[in-house]
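> Fold the following, please.
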Amino acid sequence: MDLKTANALRRLRLISAPEAVSFLLLLVCSVLKRTTDFNAVPVMGMIHGVLFLLYVLFWALAWRGARWPLGRGALFFVLSVLPTGGFFAERMLRRESEESVVAARAAAEQAVGA
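From the prediction side, this is the model:
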């Protein structure tokens, strides 16, 4: 995996959890708006919108760079529109990045030993 792809995956992983938290907070604000006089939906909506756009941008870059099959790319997109999906995406991306680091180290050790 090249550095550009690794960075795209890292950015997607780093934005996944904040995007999920903002989605949950937006849902809470929506409930509070309808049950109380508290209305933070415009602010939280803007924050979540920006984080969602960043997620989609980083998702597209990661999909293109990692050359995921259609199913895997679609999975990460679907996770972005589920309220807690970003947490699952972050966990999956962390595991994938750890596996790629292990593979890169093994390849480097083989190159040195050969």
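
> going forward, measure contacts and count neighbours with C-alpha atoms only.
OK.

> can you give me the helices for the protein?
3-35, 41-66, 70-80, 85-113 (DSSP state H).

> let's see this one next to it:
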Amino acid sequence: MNILKSPLGRLRILSLVEALSYLTLLFIAMPMKYIWGQPEMVRVVGMAHGVLFCIFCLVLLQAWIAAEWKIKVPTLIFIASLIPFAPILVERWLKKEEAKFDQLETA
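Presented below is the predicted three-dimensional model:
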């Protein structure tokens, strides 16, 4: 199955891309601004991260509706998106959930 066809698959991919943009902002762009005085990278990466974060929130809402989660799961996923490296753990969990979701869809 194509990973982008499933709401949970899209959430998995987008959460990792958004996490990568967040890590780039924190560990590359911010030091360039505050240590080396080059704020241009923060503008570019910050804008990309902001757009990706907004899309992530929409995809999270879509997955929430499709998977029929209670409020706890999307809240924890959202909080994890704010913590560096936490989306890696969420992606592993989502991969298992996606397998369950796919089995329910095909049954």
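
> Report the TM-score for the pair.
Remark: TM-score between the superposed chains equals 0.82 [TM-score structural alignment, normalised by the length of structure 2]; 101 aligned residues with a C-alpha RMSD of 1.8 Å.

> got a markdown table for the helices of structure 1, with mean neighbour count too?
Converted to a markdown table, these look like this (neighbours: other C-alpha atoms under 10 Å):
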| stretch | mean neighbour count |
| --- | --- |
| helix 3-35 | 19 |
| helix 41-66 | 18 |
| helix 70-80 | 16 |
| helix 85-113 | 14 |
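
> excluding its backbone neighbours, what's nearest residue 61 of structure 1?
Using C-alpha to C-alpha, 6 or more residues apart in numbering and skipping the chain neighbours, the partner closest in space to residue 61 of structure 1 is residue 8 (6.0 Å).

> The most centrally placed residue in structure 1: what's it in contact with?
The centroid of structure 1 falls nearest to residue 16 when counting by C-alpha atoms, centre = their mean (3.1 Å). Residues near residue 16 of structure 1 by C-alpha atoms under 8 Å, 6 or more residues apart in numbering: 55, 80, 86, 87, 89, 90.

> of all the residues you listed, which two lie farthest apart?
The span of the contacts of residue 16 of structure 1, defined through C-alpha to C-alpha, is set by 55 and 87 at 12.6 Å.

> What's the match for residue 74 of structure 2 in structure 1?
Counting by TM-score structural alignment, residue 74 of structure 2 lines up with residue 73 in structure 1.

> and that match, how far is that from residue 32 of structure 1?
34 Å (C-alpha to C-alpha, to the nearest Å).

> try residue 6 of structure 1
The gap separating residue 6 of structure 1 from residue 32 of structure 1 is 40 Å, by C-alpha to C-alpha.

> likewise residue 108 of structure 1?
Distance, residue 108 of structure 1 to residue 32 of structure 1, using C-alpha to C-alpha: 54 Å.
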